[in-house]
Structure formats: C-alpha cells, structure tokens
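>>> sequence and predicted structure below; questions after.
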Amino acid sequence: MPTYQAQIYVTLRPSVLDPAGTAVRSGLHHMGFETVDQVRIGKYIELTVAADSKDQAHQQLDQMCDQLLTNPVIENYRFDLQTQTSAQVPV
C-alpha cells in the first residue's frame, strides 16, 4: 500500500481574534520592527498515511482535520500531499 506524506497548515479564521498574534506583533514593534502590520499564529503538522490511492489519502486527511487536528468552528486548514518514496521513509 502506498504511503503519502502530508504537510497540514492550520490557521485561525479571519473573523477570530488572535491574542497570540497581537502579542507577537507588539513584541516585534518594541524590538524596532515597526513595519510589521499584522501577525496571525497557526499550527503546522506533518504526518504520513498509508492509503490505496491519493484520493483516499486526501479523504482520510480531511476527516482527521475535521475530527481531531483542527477546531472547524474557529480554524481553517489546508494540506499538501505527496507520495512518499522509499528514500523519504525515516529510519
């Protein structure tokens, strides 16, 4: 069964306030980086999944994100999915 590598990017929905992003923006301004206008904090997740096809892997990842990896009420997600070659398999 082929293995697929996914890189998942999770961000807050634009309508959701981001206090962590606001704090980082403030810190950057205090450090002299006044040109920073907006900061949004998110999550990055990597995982591998075995599936019969890329479409099946895509469907599984959608379910994982909707049910566990994200909070669909306040977060959006997207992911990149590649077929994992034997050279990419961690030892």
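Here it is on my side, so go on.

>>> please count neighbours and contacts with C-alpha atoms only from this point.
Noted.

>>> relative to Q59, how far out is T48?
14 Å (C-alpha to C-alpha, to the nearest Å).

>>> okay, these two: which has more neighbours?
Taking other C-alpha atoms under 10 Å, T48 and Q59 do not tie; T48 has more neighbours (17 against 12).

>>> where's the more buried one, which helix or strand?
Assigned by DSSP states H and E, T48 falls within strand 43-50.

>>> just checking, what packs against that strand?
strand 3-12 (3 or more C-alpha pairs under 8 Å, 6 or more residues apart in numbering; DSSP states H and E).

>>> and here's the other structure:
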Amino acid sequence: MKARVHVMLKTGVLDPQGEAVKHALGTLGFTGVEAVRQGKVIELDLTATDRAAAEAEVARMCEKLLANTVIEKYDIEIV
C-alpha cells in the first residue's frame, strides 16, 4: 500500500519560497500568476493491508515528524 502526504503552509502563514517562485515566474515573462504557495509531497510505501489503520498510522507520522502542525496542514491520500 502506498500513502501520499501533501503538506502546505496554513492560510495566513507567509510563504517566502512561494513569493520567490512568483517573482521568478514574472521575471521569465509569466504575467498571469497572482500568487504561489509552495509545499511538499511525501510518498510512503507501507506494509499495512488495512486502509483505515494505514491512514491512522500516517496521520501519527505527520503529527510527530512529517508536518509542523503549528504552521502547516496536511492531507493524506492512500493509493
């Protein structure tokens, strides 16, 4: 079983990397970009066979290590 975790900064948290990407896109001539938010995707190969147990385990991983829950939110996708 595979899990995919999408981690993004929470709304209202400044995103300097996103701003840098937005600026670089403008410099390259892409004028239609109003805002950029940058995040990360983490893929995990799991030995679990129970979907609900796998999702609960990945959520614990996110809470302890994969996401800084003070400033980041995460979504888990079991694939």
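Great, that's in hand. All figures in this text were calculated on a predicted structure; none of them were measured in a lab.

>>> by how much does the helix or strand following the strand holding T48 of structure 1 deviate from structure 2 on average?
The first helix or strand that comes after strand 43-50 of structure 1 along the chain, using DSSP H and E, is helix 54-64. For helix 54-64 of structure 1, the mean deviation from structure 2 after alignment is 0.5 Å (mean C-alpha distance after the TM-score superposition for structure 1).

>>> residues in structure 2 aligned with helix 54-64 of structure 1?
Counting by TM-score structural alignment, helix 54-64 of structure 1 pairs with residues 51-61 of structure 2.

>>> and the contacts of the matching stretch?
When contacts are defined by C-alpha atoms under 8 Å, 6 or more residues apart in numbering, stretch 51-61 of structure 2 is touched by residues A3, L46, A48, I76, E77, I78.

>>> from the chain's centre, how far out does it sit?
Averaging C-alpha positions (C-alpha atoms, centre = their mean, to the nearest Å) puts stretch 51-61 of structure 2 16 Å from its chain's average.

>>> sorry, back to before: shared neighbours of T48 and Q59 of structure 1, which are they?
Residues within reach of T48 of structure 1 and of Q59 at once, by C-alpha under 8 Å, 6+ apart: there are none.

>>> number of residues surrounding the equivalent of H23 of structure 2 over in structure 1?
With the correspondence set by TM-score structural alignment, H23 of structure 2 lines up against S26 in structure 1. By the criterion of other C-alpha under 10 Å, S26 of structure 1 has 18 neighbours.

>>> and for R51 of structure 2?
Around R51 of structure 2 there are 14 residues (other C-alpha under 10 Å).

>>> over to the one 10 residues further on?
When neighbours are counted by other C-alpha under 10 Å, M61 of structure 2 registers 12.
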